[in-house]
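Asks: can you look at this prediction? I've put the sequence above it.
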Amino acid sequence: MRRIDANGTSIACEVSGTGAPVVLIHGAEADHSMFDAFGALLAEHFTVVAYDQRDSGGTRNPPLSYGLTEMADDAAALIAALGYERAHVFGTSLGGVIAQVLAVRHPARIDRLVLSSTFRAGVPPLSINPDAFPRLAALRAGLPGTAAEIATFFFPVAHIAAHPEVVDIFNGTSRTAEQRQRRAGILAQAVACDLAAITAPTLVLVGADDRLIPPAHTLSLARAIAHAQTATLPGLGHVATLQAPDVVARAVIAFLKTRSGGNDHVDAMEGIARAS
């Protein structure tokens, strides 16, 4: 792990591979380690930067509230501090929301953009899936006995049955109470994010079996972003980079390495999904 001072924050990050840089932005309850297997596959083709957000993993930030604006500025500052003019960006779940704001606020820092299993910046998740989020809150209050049910919102049931160890992911957290409180307030902070302002070539990627963020909502982002492409990966849930890192990596690598756009590329991405 490296430590980079950027935007008033000491950011812990792992850099691996060679080639064009790809910055990976993790989900709300994770840290950079959710990309260990996925990042290793990308590192065969790119320089992969997996970092910990504020109040996550090894990153150290001021004990002040913050929102998506500050987190997007962190990512832009990290890209610059590592010596890159611009980078590809992959964001999943909350990381995808941060990536949207990053692409709007710092367009010159983005080469290509992948938004995975995410939701529109400025839209409360409760309004997207009003059944799941209250249930998750109740289940988290009952940990550790409820970890198995929590897992079903992130992984398909069949995957959990074949890999029961994934339940352990949800048994606890390394964050302090203060860190959890600041993280819980991220989406309460006002943010301006006009998706029509995104100029980077964009892929919107979903797992067909996502129970947390409905795939139709994630795919709707593509209608607001000029020339955005979409790919649906069958059989995958919300944390597809953990469930099937090889499948997601193939789709992402194909997008990042393809310079032509249009419907042919969308068909190619769907072909990758079907073949997987």
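Replies: In hand now; what should we look at?
Asks: drop to CA atoms for contacts and neighbour counts, all remaining ones
Replies: Fine.
Asks: can you show me the strands along the chain?
Replies: Secondary structure of the chain, counting by DSSP state E: strands at 2-6, 9-16, 21-25, 47-51, 87-92, 110-116, 202-207, 229-233.
Asks: burial count for Ser116?
Replies: 30 (other CA atoms under 10 Å).
Asks: what sits against Gly17?
Replies: Going by CA atoms under 8 Å, 6 or more residues apart in numbering, Gly17 touches 40, 42-48.
Asks: out of the residues you listed, which are buried?
Replies: Buried positions within the contacts of Gly17, assessed by neighbour count (16 or more other CA atoms under 10 Å), are 40, 42-43, 45-48.
Asks: what number of residues lie near the spatially closest residue to Cys193 that is not a sequence neighbour?
Replies: For Cys193, ignoring the flanking residues on the chain, the nearest one in space by CA to CA, 6 or more residues apart in numbering is Val101 at 5.7 Å. For Val101, the neighbour count with other CA under 10 Å is 26.
Asks: please name the nearest non-neighbouring residue to Arg2.
Replies: Closest residue to Arg2 in three dimensions, ignoring its sequence neighbours and counting by CA to CA, 6+ apart: Cys13, at 5.2 Å.
Asks: put this next to the first one:
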Amino acid sequence: MLAQVATVTTQNFSMDYCKFGQGAETLVVIPGLSAQSVMPMADLMADAYKLLTDDFTIYVFDRKKGELTMPYTIKDMADDTAEAITELGLSNVNIFGASQGGMIAMEIAIEHPELVDKLVLGSTSSHVRDDEFQVFDTWIKLAKERRAEELYLNFGEKVYPEDVFVGSKEGLIQASKTLTDEDFSRFIVLTESLRHFDITADLNKITCPALVIGSKTDKVLGGNASELIALSLSNSSDCELYMYDGYGHSVYDCAPDYPERILKFLKK
């Protein structure tokens, strides 16, 4: 399936997105932290979500374009994504956020509840405390030192299950060779946004239905983070939690039944 890549321009910024599917409902996908834009993988994403394309028109949003300066917070990203959604004339959308994208999705549901119909939160957390920031500190250090191959391999080792990581090593090494200074700089700012992030106390403001999906073997944010989110969504009209025992942080890319779980929840 081919995806259409485009740019939405608001009064404040421009943001790339891709669009695919022909369903009557809208699903917004917010990807996690990455060293480079996911837009070159638009067709792969369209294929990954093909099960949903009869029921949903799907928009995958990048972060805003251009130079990023600190502080650029998760709330800032949420406000920007909400502005881009509104600029495109979308409303009453379903949102699937993975990892950092899930943090952004929760902020949108808190700050812009009128936009959100249902939430799906994958491998994410409502907080990143100091003692949980070690993984991200390593990535920031490698990015600052422009050690691209080590950054990609460390990222892959933490995010993917071992068999997937081993099979992906050569691809990660080749991808690392394309990193630019702008990529490094953006990655550092986006990763720093996770430092001291904590919206746990505000999760009771989310009232829409929510599906929380985590992995007990998540080496980035930990499986307990998903369980805490589900417990804290006390005012959600319908909250479900599903925990995989395997696949690691990137369960959203690796578990073959993941799209089916999303579809079942959104269509019920």
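Replies: Thanks, I have it. In this text, all values refer to a predicted model and were calculated from it rather than measured experimentally.
Asks: so what number do they get for TM-score?
Replies: Structural agreement between the overlaid chains, expressed as a TM-score with TM-score structural alignment, normalised by the length of the second structure, amounts to 0.80; 250 aligned residues with a CA RMSD of 2.9 Å.
Asks: quick one on the thing from earlier: counterpart of the residue nearest to Arg2 of the first structure in the second structure?
Replies: Correspondence of Cys13 of the first structure to the second structure, assessed by TM-score structural alignment: Tyr17.
Asks: same question, Ala254 of the first structure
Replies: The alignment partner of Ala254 of the first structure in the second structure, by TM-score structural alignment, is Lys264.
Asks: cool, Phe154 of the first structure as well?
Replies: Under the alignment (TM-score structural alignment), Phe154 of the first structure pairs with Val159 of the second structure.
Asks: could you report the separation of that match from Cys254 of the second structure?
Replies: Going from Val159 of the second structure to Cys254 of the second structure by CA to CA, to the nearest Å gives 11 Å.
Asks: more crowded one of the two?
Replies: More crowded of Val159 of the second structure and Cys254, by other CA under 10 Å: Val159, with 20 against 15.
Asks: got a list of what the more buried one touches?
Replies: Counted by CA under 8 Å, 6+ apart, Val159 of the second structure has contacts 218-220, 248-250.
Asks: can you lay out the strands of the first structure as TSV showing distance to Pro144 of the first structure?
Replies: Formatted as TSV, the entries for the strands of the first structure read as follows, by distance: least, CA to CA, whole Å:
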stretch	distance to Pro144 of the first structure
strand 2-6	33
strand 9-16	28
strand 21-25	27
strand 47-51	27
strand 87-92	25
strand 110-116	28
strand 202-207	27
strand 229-233	31
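Asks: who touches stretch 225-240 of the second structure?
Replies: Taking CA under 8 Å, 6+ apart as the criterion, the residues outside stretch 225-240 of the second structure that touch it are 123-127, 200-201, 203-214, 241.
Asks: can you give me the end-to-end span of stretch 13-24 of the first structure?
Replies: Taking CA to CA as the measure, stretch 13-24 of the first structure stretches 10 Å from start to finish.
Asks: out of the strands of the first structure, flag the one nearest Val166 of the first structure.
Replies: The stretch from the strands of the first structure with the least distance to Val166 of the first structure (CA to CA) is strand 202-207; that distance is 17.3 Å.
Asks: what residue is smack in the middle of the first structure?
Replies: What sits nearest the mean C-alpha location of the first structure, by CA atoms, centre = their mean, is Thr92, with 1.6 Å.
Asks: that one corresponds to which position in the second structure?
Replies: Matched to the second structure by TM-score structural alignment, Thr92 of the first structure sits across from Ala98.
Asks: then Thr241 of the first structure?
Replies: Thr241 of the first structure maps onto Tyr252 in the second structure, with residues paired by TM-score structural alignment.
Asks: hang on, its match packs against Arg261?
Replies: No: between Tyr252 of the second structure and Arg261 there is no contact, the gap being 10.4 Å when judged by CA atoms under 8 Å.
Asks: what about these two, which has more around it?
Replies: For Tyr252 of the second structure versus Arg261, the count of surrounding residues by other CA under 10 Å is larger for Tyr252: 21 against 14.
Asks: got the contact list for that one?
Replies: Under the criterion of CA under 8 Å, 6+ apart, the contact list for Tyr252 of the second structure reads 98, 122-123, 258.
Asks: what's the answer for Asp74 of the first structure, then?
Replies: By CA under 8 Å, 6+ apart, the residues touching Asp74 of the first structure are 6-7, 9.
Asks: for the contacts of Val159 of the second structure, which one is nearest Tyr72 of the second structure?
Replies: The nearest member of the contacts of Val159 of the second structure to Tyr72 of the second structure, counting by CA to CA, is Val220 at 20.9 Å.
Asks: check the burial of the closest one by counting its neighbours.
Replies: Using other CA under 10 Å, Val220 of the second structure is surrounded by 21 other residues.
Asks: what does Val38 of the second structure give?
Replies: 20.
Asks: which position in the second structure aligns with Ala77 of the first structure?
Replies: The equivalent of Ala77 of the first structure in the second structure is Glu83 (alignment by TM-score structural alignment).
Asks: so where do the helices sit in the stretch 1-150 of the second structure?
Replies: For the stretch 1-150 of the second structure, applying DSSP state H, counting those that start in this stretch gives helices covering 42-48, 74-87, 100-111, 134-144, 148-159.
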